[in-house]
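> Sequence and predicted model, in that order:
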Amino acid sequence: MTETRLPVRRALLSVSDKTGLIELGCALAAHGAELLSTGGSAKALRDAGLTVKDVSDHTGFPEILDGRVKTLVPQVHGGILGRRDLPAHVDQMAEHGIAPIDLVCVNLYPFAATVASGAGDEDCIENIDIGGPAMIRAAAKNFDHVTILTNPKQYAAVIASVGQGGTVLAERRAYAASAYAHTAAYDSMISRWFAKQAGEILPPVLTLSGTRDDLLRYGENPHQKAAFYRDGSQRYGVASARQLQGKALSYNNINDTDAAFEAVAEFDEPTVVVVKHANPCGVASATTLEQAWIAALRCDPVSAFGGIVAVNRPLDAATAQRISKIFTEVIVAPDADAEAVEILERKKNLRLLLTNGMPDPEAEGLAFRSVAGGFLAQTRDAGRVTEADLRVVTKRAPTPQEMKDLLFAFRVAKHVKSNAVIYARNGATVGIGAGQMSRVDSARIAARKSEDAAKEAGEHTPLTQGSVAASDAFFPFADGLESVVAAGAVAVIQPGGSIRDQEVIDAADAAGIAMVFTGMRHFRH
C-alpha cells in the first residue's frame, strides 16, 4: 500500500542554529514551497538567493517589544494548528485569511550556551525563547498535517522526502516526539537555572533531561538494554572525551571509566588510578606518571588485568609503554602525546579516551539513583579533608610522612565502595578492601590481597607492614581497629563519631599507633 505523502506548500523557517538552513531552504523552494522567516534566518536565506517572505508581511502585524512578539499571532498559529481534515477548521481559516503552514523548522534561543558563557541574569532571561516553543508544540500537536523540525540532523531525510512528493505520517509522528523532547529539555534547563538562582539545590519539582549519545550493545548484563545520555553539563569526563581507538564503549566501560576519572581528579601530584568493577584496585601518586603506574599496579596486579586506567596528566610514551604490557579495557587521560598514542594504537582492543581537562572534585552538582517509584537526589560528595581538619586522638601523633599517607588514603577511600578500608604507604595503596557488610572483613580482605601482591612481587613481607590505614566511616568496635593493626598499620585515619570511640582510641594507644579523626564520612554504596 502506497503511503500518503503531504507536500510542503508553505514552510516557516526560524532558527538560532543555522547549520543546514540554506540546503533545506533551497530544497523546499525547488519543490514549490513558499518560505516564511524572521530576522537572521530570513537574511541568511536571502543572501543565498532565495525568495523569502517576512513573517510580519505574512501576518500583517509588525514585530513588537524588541522582537519578543513576532510569531504569537493567529495567522501563524492558526496556520500551524488548523486541521485540514475538518471542514469547520478549513472554513474558519479561509474566513480569517489564515494560510496553512505545512512545515515548521525552529530551534531555540541558545539559553544553555548563554548561561555557560557566564552571562548575567538579564542576558540569560532574554535568551528564554517563548515564540519558538509555542510554534514547536503547535506543529508537533498537529503532526497529522504539519512536519516539525528541531534538529539540523533531521534535514537530510526531509529533503529526500520532499523530493518524493512530501512527508509521510510515520516520520511526522517521529519528528513530533523529538519536538516535545526538545522543548521539555529546554524548559528543564530553564527551570533548574531559576532554582539555582533562588538557592534551591533540591527544588520541589526537579526536572531532568539528557540527549541520547549512543545506544549501547547492552547494559550491565547482555539481557538488559542500555543507552548513554549527555546532560549538557560542562564537567570533563566520559561525556567530553574523544575516543581515539578501540571498539565502542559498553555500559560497564562507561561506568568504570567515570569512577576512575573522578577518583584520579582528587590528587594534585601525577597520579594513576586502576579501577575494576567501579572500585579502585590500585592508586598511586609520584613524581612521574610512570612511577605512579608501577606503584599502583603493585597493589593488586591480578585485579588490574582487564581494568580501567585513569591518569591526571597528559599520557606520556614511557607510561603508555608500561600500561600496554597488560590487558587494559580503557585508558582515560586529559591528553596524550603523539608517541603515547602511537604505542597504544598497536593494542587494537584498547580504548583510549582523551577528555581535554580534569573535573573539579570540589565542584557543585547533583548525583542520582533510581528506586522503585522514584529516584534519590543528593549533592555530589565534594568534601575534602586537609591536615587542618584532622584531630589527633591518640597519645602518639602521626609523623609527617604518615600524615601525608593518611590524607592520601582517605581520598582513595572516598571512591571505594563501603565498607571501605584502605592501606597505603609512600603515596600508594598497598591493600584495598571494598564493599563488605563488615568493616572487619574489609580490613582482612585488604590485608590478604596485600599478602598476595607481595608474593606476586617476590617479597616475603606483606605490603601492609608499616602502612597507614583509612576507613571511610567510623569503627563501631575495636575489632576493626585491631584488624588493621594486625595487618601492620602504624597509623589510622577515620571519621570518628561512634559511641565506642573511646574504646577504639584505647585500642590504638595499647597498640602504640597514631590515629586521627576527620569528622567527615565518605560512604559510597
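Looks like it arrived, so ask away.

> drop to CA atoms for contacts and neighbour counts, all remaining ones
Noted.

> where do the helices sit along the stretch 351-500 of the chain?
400-413, 439-456, 478-486 (DSSP state H, counting those that start in this stretch).

> wait, which of those is closest to residue 495?
helix 400-413 (9.6 Å; CA to CA).

> Can you name every helix or strand that that closest one contacts?
Judged by 3 or more CA pairs under 8 Å, 6 or more residues apart in numbering; DSSP states H and E, helix 400-413 is in contact with strand 421-425, strand 468-471, strand 491-494.

> okay, the angle between that helix and strand 421-425?
Orientation check (axes from the mean of the first three to the mean of the last three CA atoms, to 10 degrees): helix 400-413 against strand 421-425 gives 140 degrees.

> Could you pull up the residues touching the residue sitting nearest the centre point of the chain?
Centroid-nearest residue in the chain, with CA atoms, centre = their mean: residue 239, separated by 5.3 Å. Contacts for residue 239 were tallied using CA atoms under 8 Å, 6 or more residues apart in numbering; they are residue 230.

> which residues of the stretch 301-450 of the chain fall in strands?
Assigned by DSSP state E, counting those that start in this stretch, the strands in the stretch 301-450 of the chain fall at 307-311, 328-333, 351-354, 366-371, 374-379, 391-392, 421-425, 428-433.

> So what touches the fourth one?
The reference is to strand 366-371. Outside strand 366-371, the residues within contact range by CA under 8 Å, 6+ apart are 375, 376, 377, 378, 379, 380.

> this is the comparison structure:
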Amino acid sequence: MAEDLKKMYRTIVEDPFPSELRITFGDQTLIYKKKRWEVEIEPGVFEKKGLRYGENPDQEAALYELVAGNLILGECEFIKPGLGLISSLKESDFIQFGKHPSKINLTDIDNALNILRYLTEKPACVIVKHNNPSGVAYGTTIEEAFLKAYKADRIAAFGGAIALNRPVDKACASAIAEQYFEVLAAPEYEEGTIEILKKRKSLRIIRIKKLDKLEEYAKYRVIEFKSLIDGGIIVQVSQLNKIRKKEDLLPAVAIKDGIEYRCLREPDEREIKDMIFGWAVEMGVTSNSVLFVKNECTVSIGTGEQDRVGCTEIAIFKAYTKYADLLCYEKYKIPYKQLELEIEKGLRPKAQKEEIDEETKEKKAGLIGAVMISDGFLPFRDSVDVAAKHGITAILQPGGSVRDWEVIQACNEYNPPIAMMFTGQRAFRH
C-alpha cells in the first residue's frame, strides 16, 4: 500500500483532451496546440507525454500553446503567438525532467514570472509554493538574490519552484543544490552548473531563453478563464502593474467633513523603492494579502485571508516564526521546531531556545523599518496599529476607503509618523 501511494505521485496520467483547441471571440479565433514531450518512461523507452497530472494525481490535465490568432477587444490588444514562455517549452529546454512536470510545477513558475517581469533592473529571485511567493528578493548577484529570497521563508521554500532573471552561476547552483526544490527556471546555465544541480535527481531544471527579455511581458494582457460548478465560465482581462516608478505613487489624502487629512511624513527613497518592489510582489499574491518588505526583499507574506487585520496579524506571526527558524538553522543547523522537540526530550538546554526567542523579540523579526504593502484598501485603522507595534515605518495601499481619513490620522499619531502612499489600484487575485 505504501509503495502504491508513492507510485501515484510519479505516474504520468493519460489525458483525454484534444490535440487542438479553438476559442472564438465573435469573429476572432485563437488556436492552441497541446504540448507533449518525448520523455524516457523507463530506461531506453521513450514516449510522447504531456503533463504528469493536474493539481492532484487523480486529475487529468493538459498544457496548450497559443499558435495562431490575434485577439483585439475594444482598445486592448492581447498577447500574440510566438511569445510563449512556459507553454512553448521544448524537450531541449528541460535540461533535467526530474519527476516530470505537473500542472502545479508549471503554474508556480508562471506566477513567479508574473512577478519577475516587473523586477528586471537587478538580479532577482522569486520562490513560489502553491502558487504564492514565499520569498522574493533583489541582489547584487544572482546568488545573493536567491539566498535572500530563500532566507525570507526557509520553511515554505522547501519543495518550492525557483525563477531567476539572470544566468545561474556556480555559486548560485551550489547554494540551490544544498536545499530541496521541485523546479528551477532560469534564462541560462553557465558552464559547470548543470553537474552541480543534477545532484538533485528530482529537480526539474528548465531553461527559458526569453527570460532575458521578460520586461517586454509587463505590457501584455491575457484573457483569464474561471470555470463555474454549473459549467459556466467567467472571463476577465488580466491585470497589469501600474506602480512601476516613484511618479506612479499617489499621496495619501482624504476629506472628512470638509477637513483635509494628509500624512505628515513623506516616505524616504529606501521606503519608496520597497513600495515599488512590494507592489510587484503583490501582483502574484492571493488576496486578501498583506506583506512586509525591507531593502527590496520580502520579510513576510500573509496570503488568502478573509479579513484585512487578520491577514496583517498572520503576516506578523509568520515573520516571527520564520525569523526564529532561520536563527536556529544558522546557529544549530536544525529547524526551530526540532529544537523545541529536543528540548522537550531533554536533549538540549532550554537556554538555546530562550536565546533565539529573545533575539527574535529584540529584532522584532526583522520588521523594524519594514514597509507594509496591502493589496486592498485598509477599511479601519486596526491594521496600522497592529503593524506599528512591530516597527514598520511606511505603508502602501490602494486607498479609497470611506475611512481613509482615520487611517491617515492613525499614521500621524505615531512618533515618528508612519509614511503612507496610495496606489489607486487594487491588486486582488483569486
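Everything's here; your move. These numbers come from a predicted model, not from an experiment.

> Could you report the TM-score for this superposition?
Superposed pair, TM-score by TM-score structural alignment, normalised by the length of the second structure: 0.73. Supporting alignment: 332 aligned residues with a CA RMSD of 2.1 Å.

> Dump the helices of the stretch 351-500 of the first structure into CSV; add distance to residue 465 of the first structure as well.
What follows is the helices of the stretch 351-500 of the first structure, written out as CSV (distance: least, CA to CA, whole Å):
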stretch, distance to residue 465 of the first structure
helix 400-413, 13
helix 439-456, 9
helix 478-486, 9
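
> what about those helices, which gets the closest to residue 332 of the first structure?
Among these, helix 400-413 sits nearest to residue 332 of the first structure (CA to CA), with 17.9 Å.

> whereabouts in the second structure does the closest one align?
On the second structure, the counterpart of helix 400-413 of the first structure by TM-score structural alignment is residues 269-282.

> Stretch 337-352 of the first structure now?
With TM-score structural alignment applied, stretch 337-352 of the first structure matches the range 190-205 in the second structure.

> could you pull out the strands for the stretch 101-250 of the first structure?
Going by DSSP E, counting those that start in this stretch, the stretch 101-250 of the first structure shows strands at 103-107, 147-149, 211-215, 227-230, 242-245.

> can you tell me which of those comes nearest to residue 320 of the first structure?
That would be, of those and by CA to CA, strand 242-245, which comes in at 14.1 Å.

> Toward the C-terminus from that closest one, list the very next helix or strand.
Following strand 242-245 of the first structure in sequence order, the next helix or strand is helix 251-264 (DSSP states H and E).

> Can you check which part of the second structure the helix or strand following that next one sits on?
Going down the chain from helix 251-264 of the first structure, the next helix or strand is strand 271-276, by DSSP H and E. The aligned range for strand 271-276 of the first structure in the second structure is 124-129, by TM-score structural alignment.

> Which residues outside that stretch are in contact with it?
108-109, 111-112, 115-116, 133-139, 142, 145-146, 149-150, 156-157, 159-166.

> hmm, 7 Å instead?
Residues from elsewhere that reach stretch 124-129 of the second structure (CA atoms under 7 Å, 6 or more residues apart in numbering): 108, 112, 116, 133-139, 142, 145-146, 149, 156-157, 160-165.

> From residue 172 of the second structure, how far off is whatever residue of the second structure lines up with residue 311 of the first structure?
In the second structure, the residue matched to residue 311 of the first structure (TM-score structural alignment) is residue 164. Remark: distance between residue 164 of the second structure and residue 172 of the second structure (CA to CA, to the nearest Å) = 10 Å.

> Looking at these two, which is more packed in?
residue 164 (27 against 20; other CA atoms under 10 Å).

> one step back: just put the strands of the stretch 301-450 of the first structure in JSON lines and tack on distance to residue 498 of the first structure.
Below are those laid out as JSON lines (distance: least, CA to CA, whole Å):
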{"stretch": "strand 307-311", "distance to residue 498 of the first structure": "35"}
{"stretch": "strand 328-333", "distance to residue 498 of the first structure": "39"}
{"stretch": "strand 351-354", "distance to residue 498 of the first structure": "43"}
{"stretch": "strand 366-371", "distance to residue 498 of the first structure": "27"}
{"stretch": "strand 374-379", "distance to residue 498 of the first structure": "24"}
{"stretch": "strand 391-392", "distance to residue 498 of the first structure": "15"}
{"stretch": "strand 421-425", "distance to residue 498 of the first structure": "17"}
{"stretch": "strand 428-433", "distance to residue 498 of the first structure": "21"}
